[in-house]
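# Pasted the sequence and its predicted model underneath.
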Amino acid sequence: MRLQGKRIFISAAAQGMGRASALACAAQGAEVIAVDINAEGLASLEVENAAITTHVLDMRDGAAIKALAAQLPPLDGLFNCAGFVHNGTVLDCTDADWEFSFSLNVQSMFHTIQAFLPGMLERGKQTGGGAILNMASMASSVKGFPNRFLYGTTKAAVIGLTKGIAADFVKQNLRCNALCPATVDTPSLRSRIASAADPVQAEKDFIARQPMGRLATVDDITPMVVFLLSDESRFVTGQAVVVDGGVTI
């Protein structure tokens, strides 16, 4: 039980990577607080594991995040998983696209960390420290991809945010890392594939850029989530941890 006794907050937990991470952390003994805007998805998550409690929360609502943080006990771990993938070049990006993507992909992390960090620091005095994990991507400052202008920009910002927090609080035993996965086979990806002009070719294109010849599964990524939220990674901070199946070799 690698997360026994730890209280961990996970956003975007109703499906995909967030859901898989909530279940993986609970399976390792954590008390998981799972949030999402999708109430139905959260309800089924609670049924799967009694160690998970859920709250409906819009991660773009800073006031709501702050209010929830005030109600909850201090955390040991925080996984900012919420995000949106915009498709297109700089010429396809509107002001509304820019504002929405930064609100969900970056500003939500700012609000969440700002709301929960004081309690984490205080709790860390007794437990030896806490861990923040932010979902970035291999499409970021790590590597550029066609038609991922806005997504890559926001995820590069996430890496910068992560390193800044890591530097500011390293002496207080607060670790902060970013996770940069490859293309993961999730409901979000399936929705993007289905919306393509040629879904069959779109799936082939996603797979073709993976040297291992397949998409990542959530089970390829969750072990790293557990590791970075556990005490096993107690000497790891400020890192953009790439789990990409060889894309950036």
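That came through, no problem. Numbers count the residues shown, from 1 in each chain.

# When you work out contacts or count neighbours from here on, use the C-alpha atoms and nothing else.
Fine.

# ok, residues contacting the longest strand along the chain?
Looking across the chain with DSSP state E, the single longest strand is strand 174-181. The contact list for strand 174-181, computed with Cα atoms under 8 Å, 6 or more residues apart in numbering, reads 121, 124, 129-139, 158-159, 162-163, 165-166, 169, 221, 225, 228, 234, 236-244.

# got another, please set it beside the one above:
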Amino acid sequence: MRGLSGLNALVTGGASGIGLATAWLLAACDADVAVLDLDPSAVPEPLRGYRADVSDDDMVRTAVDAAASDLSGLDIVVNNAGIGAVGTVEDGDEGQWHRVFDVNVMGVVRTTRAALPHLRASAHAAVVNVCSIAATAGLPQRALYSASKGALQSLTLAMAADHVREGIRVNCVNPGTVDTPWVGRLLDQAADPAAERAALNARQPLGRLVSADEVAAAIVYLASPAAASVTGAALAVDGGMQGLRLRPAGQ
């Protein structure tokens, strides 16, 4: 995947977690990379940081246009920015439901439509949306988050159909539980963080959380010319959570 020389990439939520791992890998594969984030101050070189809140259309358009200008175009957009939510349909007020959809779904809409004029000028245009295992598997205490990620997977398919004849590929990755700062904060809030981490590890057939670098590798593959015939796909990076049904250990 070192064939990204001459390609320009934009990653939202790229200052930490999956986004930062993806931005680093894109840069290691010789792409020029711009990062959009609420706080891009800590984004290290050679990555270029731009401040943007994906729930603010004006900020997104300004940041995307600035990045495209500085990079002399855009070939790859990785829609990674997102927020989580815990609880059933009884939990969280309507404001929280609107907020999560505004970031997790509309944030992808805002960023992609701002980037489309630049992507149409590329010979290797690709959009990769960071979805979740929550889009395809029923997880407890994740009603709002799951609903937003289910919408994002459907949106990915619709976008792929809309733009395939423009030469723009659109795919998504569906990570399992990833060892990110957000998951770490959730674990810290648990009554027994060590027991909660052990439970998260145990529900994944591989017996451990997915790493941000593993998700980044899948994203970069889908974004690269190596995946030129892949569009409208959802690539699971979930340790087997979605497809495998194992007997309890020892049986």
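Ah, there it is. All values reported here derive from a predicted model rather than from experimental measurement.

# hmm, back to that, among the contacts of strand 174-181 of the first structure, name the ones in strands.
Gly130, Ala131, Ile132, Leu133, Asn134, Met135, Ala240, Val241, Val242, Val243.

# hmm, back to that, now list the buried members of the contacts of strand 174-181 of the first structure.
121, 124, 129-139, 158-159, 162-163, 165-166, 221, 225, 228, 234, 237-244 (16 or more other Cα atoms under 10 Å).

# Share the number of residues neighbouring Ala31 of the second structure, please.
Close neighbours of Ala31 of the second structure, defined as other Cα atoms under 10 Å, add up to 24.

# Onto which residues of the second structure does the helix or strand following the longest strand of the first structure map?
As assigned by DSSP states H and E, the chain's next helix or strand after strand 174-181 of the first structure is helix 187-194. Here helix 187-194 of the first structure aligns to the second structure at residues 181-188, judged by TM-score structural alignment.

# Give me the mean deviation of the matching stretch from the first structure.
Compared with the first structure after fitting, stretch 181-188 of the second structure has a mean deviation of 0.7 Å; criterion: mean Cα distance after the TM-score superposition for the first structure.

# List the contacts of that stretch.
Applying Cα under 8 Å, 6+ apart, the contact partners of stretch 181-188 of the second structure are Ser16, Gly17, Thr177, Pro193, Ala194, Glu196, Arg197.

# Next, check those residues against the helices and list the overlap.
Gly17, Pro193, Ala194, Glu196, Arg197 (DSSP state H).

# quick one: what's aligned to the last one in the first structure?
This points to Arg197 of the second structure. Arg197 of the second structure maps onto Glu203 in the first structure, by TM-score structural alignment.

# Count the residues that sit near its match.
17.

# can you check Asp30 of the second structure too?
Neighbour tally, Asp30 of the second structure, other Cα under 10 Å: 17.

# Not counting sequence-adjacent ones, nearest residue to it?
Ser5 (4.7 Å; Cα to Cα, 6 or more residues apart in numbering).

# burial measure for that neighbour, as a count.
14.

# ok, now how distant is it from Leu20 of the second structure?
19 Å (Cα to Cα, to the nearest Å).

# From Val35 of the second structure, how far out is the nearest residue to Ser16 of the second structure once chain neighbours are set aside?
Of all residues not flanking Ser16 of the second structure in the chain, Pro181 sits nearest, at 7.8 Å (Cα to Cα, 6+ apart). According to Cα to Cα, Pro181 of the second structure and Val35 of the second structure sit 18 Å apart.
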